[in-house]
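Undergrad: Take a look and give me a structure for this.
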Amino acid sequence: MAEVASPTPAEAFELLLSGNKRFVAGSSEHPNQDAARRAETAPGQQPFAVLFGCSDSRLAAEIIFDRGLGDLFVVRTAGHVVGPEVLGSIEYGVELLGCPLVVVLGHDSCGAVAAARAALEDGLAPAGYVRDVVERVTPSVLAARAAGHEEPDEILAVHISHTVDLLLDRSRVLAERVEAGQAAVVGLSYRLADGTARVVASRGLDVGVTAAS
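TA: Coordinates of the predicted model:
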């Protein structure tokens, strides 16, 4: 695969944003999804962004951002909860693959967030390892309530923002690159019904953060 100049964090974010706009408008171009791209990327990869999102089946990154093979380094867990494997995967994308942008992608009607809210209200936590997922989301729900946020969109925005801060707090590699202006971390909230992704948190990139509605 031929070496190409890595985009800046702002350029990488614009690539994602423009792709999402095409997806919402129903005018997806499906770039980098043909046999030529498959052959081009076989020797190696140079994704322009790390996409850390929820595992929800309706949140397929390459589709909702209209991208293709080799464009996104995707990491997904239920409720986009963070563990050592997630941090290692993100650091791999940033440090070894040179991705200038990390996106935390949450969405409305998130089962993990709903389960955390329910556990706090009725005191009944799920069984098995699902409980671990819920316990990792619970601090975000508590923080949202402490700030007076009760609406689902508001709680989701707090959870996404907390995830952004957690990545920077736990990964020195990522924090140093953001501080040096080499990378940025952006939190996006995705609406399942209309396909739009709005910014709810940004570190290292001057983009508009919108309030929950």
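Undergrad: make it CA atoms for all contacts and neighbour counts henceforth
TA: Fine.
Undergrad: Hmm, A125 is touching R131, no?
TA: Yes. Counting by Cα atoms under 8 Å, R131 is a contact partner of A125 at 6.1 Å.
Undergrad: and V75, what helix or strand is that in?
TA: In this structure, V75 sits in strand 72-77 according to DSSP states H and E.
Undergrad: structure for this one too, so we can compare:
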Amino acid sequence: MCQICSSRRGFLGLAGLLAPLALPLALSKAAAADGEAGLSPDQALTRLREGNMLFVEAPQLCATDMAQNRTKVAKAQHPYAIVLTCADSRVAPELLFGGVGLGELFVCRNAGNVADTAVLGSIEYAVEHLHAPLIVVLGHERCGAVAAAVDVVTKGADLPGFIKPMIAEIVPSVEAVKGKGGDLVDLAVVENARANAARILEKSAIVREHVEEEAVKIVFGRYDLDSGAVVLNMLAA
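TA: The predicted model follows:
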């Protein structure tokens, strides 16, 4: 249980501090109350950004009544965003986007946030059947999978087992930014997120149709492990 849940005084003390952030987030949550009608892609993106601001400013804030939330979504789900991110234990979308509740984010995770067959099928399901209006591909600072791909490119590392073909999917992103200056791992993290966002659009006719109809938008970005901040960028057409 978080400090806020166990201390009413603590919650009241934070209320004034967080009011400028919490109000727009509450309004955007109210906009999702219509179920399948949900949010527009731009509203969903705004909601994620506002949630991350809450996480950065006061990560101890618990924004959800879990029991009531569980009952509400038990029969059906209407997530407002799809998030493909890394399996890294430090990257939890439900937390870093402001302590969202059950049924709000449709999350796909694997090492290196790669849009493989299972992920593409999952995203298509969430777009086609759950009507999620936003797809986010989120890399993160100091990603181990990307660092392993950098070692393959720069040191000729030979990786064991199924790790090798998994990391092979990230190698092209490392090659794309090699020699551009700056930290190679960090550059590759952002490029890998961008490349997989582009892959979703390229490979999935279902997603592409919804994007062309302006019912869905795709963004990519980077999560900073140190600050908690997420920077999201629109995928270029």
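Undergrad: circling back to that earlier point, matching residues in the second structure for the strand holding V75 of the first structure?
TA: Matched against the second structure by TM-score structural alignment, strand 72-77 of the first structure falls on residues 105-110.
Undergrad: quick one: that stretch to the first structure mean distance?
TA: Here stretch 105-110 of the second structure, set against the first structure after superposition, deviates by a mean of 0.4 Å using mean Cα distance after the TM-score superposition for the first structure.
Undergrad: any idea how far that stretch is from the chain center?
TA: Chain-centre distance of stretch 105-110 of the second structure: 7 Å, with Cα atoms, centre = their mean, to the nearest Å.
Undergrad: just the helices in the first structure please.
TA: 9-25, 35-41, 61-64, 84-91, 111-122, 130-146, 152-170, 172-179 (DSSP state H).
Undergrad: Just give me the mean distance for the last one relative to the second structure.
TA: This means helix 172-179 of the first structure. Per aligned residue, helix 172-179 of the first structure averages 1.0 Å (mean Cα distance after the TM-score superposition for the first structure).
Undergrad: ok and that helix relative to helix 152-170, angle-wise?
TA: For helix 172-179 of the first structure against helix 152-170, the angle by axes from the mean of the first three to the mean of the last three Cα atoms, to 10 degrees is 100 degrees.
Undergrad: Output the contacting helices and strands for helix 172-179 of the first structure.
TA: Judged by 3 or more Cα pairs under 8 Å, 6 or more residues apart in numbering; DSSP states H and E, helix 172-179 of the first structure is in contact with helix 152-170, strand 184-190.
Undergrad: one more time with 10 Å, if that's ok
TA: helix 84-91, strand 101-107, helix 152-170, strand 184-190, strand 197-203 (3 or more Cα pairs under 10 Å, 6 or more residues apart in numbering; DSSP states H and E).
Undergrad: Need the winner for burial among the ones you listed.
TA: Of those, the one with the most neighbours on average (mean count of other Cα atoms under 10 Å) is strand 101-107, at a mean of 27.
Undergrad: Could you tell me where that one falls in the second structure?
TA: Using TM-score structural alignment, strand 101-107 of the first structure pairs with 134-140 in the second structure.
Undergrad: And that stretch, how far out from the chain middle?
TA: That offset, for stretch 134-140 of the second structure, works out to 4 Å (Cα atoms, centre = their mean).
Undergrad: circling back to that earlier point, for the helices and strands packed on helix 172-179 of the first structure, give me CSV that also has distance to E3 of the first structure.
TA: Output for those, formatted as CSV (distance: least, Cα to Cα, whole Å):
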stretch, distance to E3 of the first structure
helix 84-91, 21
strand 101-107, 18
helix 152-170, 28
strand 184-190, 22
strand 197-203, 28
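Undergrad: Out of these, flag the one nearest M1 of the first structure.
TA: Among those, strand 101-107 comes nearest to M1 of the first structure, with 20.8 Å by Cα to Cα.
Undergrad: any shared contact partners between A125 and R131 of the first structure?
TA: 115-116, 119 (Cα atoms under 10 Å, 6 or more residues apart in numbering).
Undergrad: Would you format these as a markdown table with distance to L17 of the first structure included?
TA: A markdown table is the format used below for the shared contacts of A125 and R131 of the first structure (distance: Cα to Cα, whole Å):
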| residue | distance to L17 of the first structure |
| --- | --- |
| A115 | 30 |
| A116 | 30 |
| A119 | 35 |
